[in-house]
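*Asks:* Predicted model, plus sequence, below.
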Amino acid sequence: MTYGKQLLQYQKTNIETSSGVDLIVMCYEHAIRFLKQAKEHYERKEYIEKGKSLQRALDIIAELKLSLDFERGGEIARNLESIYNFLIKTLLEADINRKLQDFDNAVTILEELKNAWVNIPKNGMEQKGKEAEGKLDTEATASIKLHAGVAA
């Protein structure tokens, strides 16, 4: 088996054995990586690669938005939807208007979201199972909303 195939198998196994929270954290990590790559490509005037990286990040954010469970997530799910909408709109406008600082701002928001998910107590998630998915620390959520300029 070649290195590339081994890596793909490892990634597949990692995804298949991860909890819901771990998968969400992985999505944030990949979106952050793709946004950083998009900015780097933009700065090097590699516009085709910039477009590919930006599209990957936008696809991940859109998928996170589509996966929200409004019944179990309640207000937090609605707040996350607003944040995801804000990110998508901001990134599209940043691309059109060449506002690279907005790429950095989006990365900061995604890092805060990722950290909020990372800090969810693991034992609480295991005990409550599916019911606990979608819950974020309210203080972290408030910080994210303020940073993103999203009204409560």
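*Replies:* Nice, I can see it.

*Asks:* hey, let's count contacts and neighbours off CA atoms from now on
*Replies:* Fine.

*Asks:* Name the nearest residue to residue 106, ignoring sequence neighbours.
*Replies:* With Cα to Cα, 6 or more residues apart in numbering as the criterion, residue 106 has its nearest non-adjacent residue at 6.2 Å, and that residue is residue 87.

*Asks:* oh, I was asking about residue 93
*Replies:* Of all residues not flanking residue 93 in the chain, residue 99 sits nearest, at 7.9 Å (Cα to Cα, 6+ apart).

*Asks:* And the one you found, how close does it get to residue 25?
*Replies:* 27 Å (Cα to Cα, to the nearest Å).

*Asks:* next up, a second structure to put side by side with the first:
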Amino acid sequence: MSAAQNMNVYLNNHYEGMTPEKLIHMLYQGALKHLGFARQGLIEKDPKKRGEHLGKVISIISELNTSINPEVNDESTQFLRGLYASMLAELPKVSITNDVKTIDITCSYLKKLNEIWENEVLNNKGKKAGVKANNSGASQPTYGNRYSSGNVIDPKSIFA
């Protein structure tokens, strides 16, 4: 097995053992990290750095958007989809406009979403409606519903 194949096996095993909640958290953290690098590339007038990291952020936000449970369509889910769609519409424009403000606004939204995710999902796992008992009586997370239901995010108070 080559070194690249070994690395792929390692990474697959590493991420397969993680909960969906932890993976979403890692996506938020990765998006914030790459937004910082994209901002740095913008300030340093380094189009390669800016472009590479903006592309990664856009991919991560797309993944976050597709991870929303499509069967849930409540107010908070609609808000979250709209927020991600707005980010996905505005971030590509940064390559043309060189507008740091767009990156800063996106960063503030993602920081707030990450904070909510940490407080409401990671720190309260099993304490709220996001966990249900299966037929054997054991608890299991209802990831899809938790991520996209009103139990986690109140769209009126998110960015107040």
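*Replies:* Ah, there it is. Since the structure is predicted, the reported quantities are computational estimates derived from the model, not experimental observations.

*Asks:* Test my guess that the residue nearest to residue 106 of structure 1 contacts residue 107.
*Replies:* No: with contacts counted by Cα atoms under 8 Å, residue 87 of structure 1 stays clear of residue 107, the gap being 9.4 Å.

*Asks:* For structure 2, which segments count as strands?
*Replies:* 131-133, 139-141 (DSSP state E).

*Asks:* Which of these sits closest to residue 82 of structure 2?
*Replies:* strand 139-141 (25.3 Å; Cα to Cα).

*Asks:* What's the end-to-end length of stretch 8-27 of structure 2?
*Replies:* 19 Å.

*Asks:* Next: stretch 92-103 of structure 2.
*Replies:* 10 Å.

*Asks:* max-length helix in structure 2?
*Replies:* Taking DSSP state H as the criterion, structure 2 has its longest helix at helix 20-43.

*Asks:* possible to save the strands of structure 2 as TSV with mean neighbour count?
*Replies:* As requested, the strands of structure 2 are arranged in TSV below (neighbours: other Cα atoms under 10 Å):
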stretch	mean neighbour count
strand 131-133	14
strand 139-141	14
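
*Asks:* sorry, back to before: after alignment, which residue of structure 2 pairs with the residue nearest to residue 106 of structure 1?
*Replies:* Under the alignment (TM-score structural alignment), residue 87 of structure 1 pairs with residue 87 of structure 2.

*Asks:* was I right about its match contacting residue 105?
*Replies:* No: between residue 87 of structure 2 and residue 105 there is no contact under Cα under 8 Å: 9.1 Å.

*Asks:* More neighbours: the two, which one.
*Replies:* residue 87 (22 against 12; other Cα atoms under 10 Å).

*Asks:* And the helices in structure 1?
*Replies:* 3-16, 20-43, 47-66, 70-97, 100-118, 122-128, 138-148.

*Asks:* returning to what we had before: between residue 99 and residue 25 of structure 1, point out the one with more neighbours.
*Replies:* More neighbours surround residue 25 than the other of residue 99 of structure 1 and residue 25, with 20 against 14 (other Cα under 10 Å).

*Asks:* ok, now which ones touch the residue nearest the centre of structure 1?
*Replies:* Closest to where the C-alpha atoms of structure 1 average out (Cα atoms, centre = their mean) is residue 28, at 3.1 Å. Taking Cα atoms under 8 Å, 6 or more residues apart in numbering, we find residue 28 of structure 1 in contact with 60, 110, 111, 113, 114.
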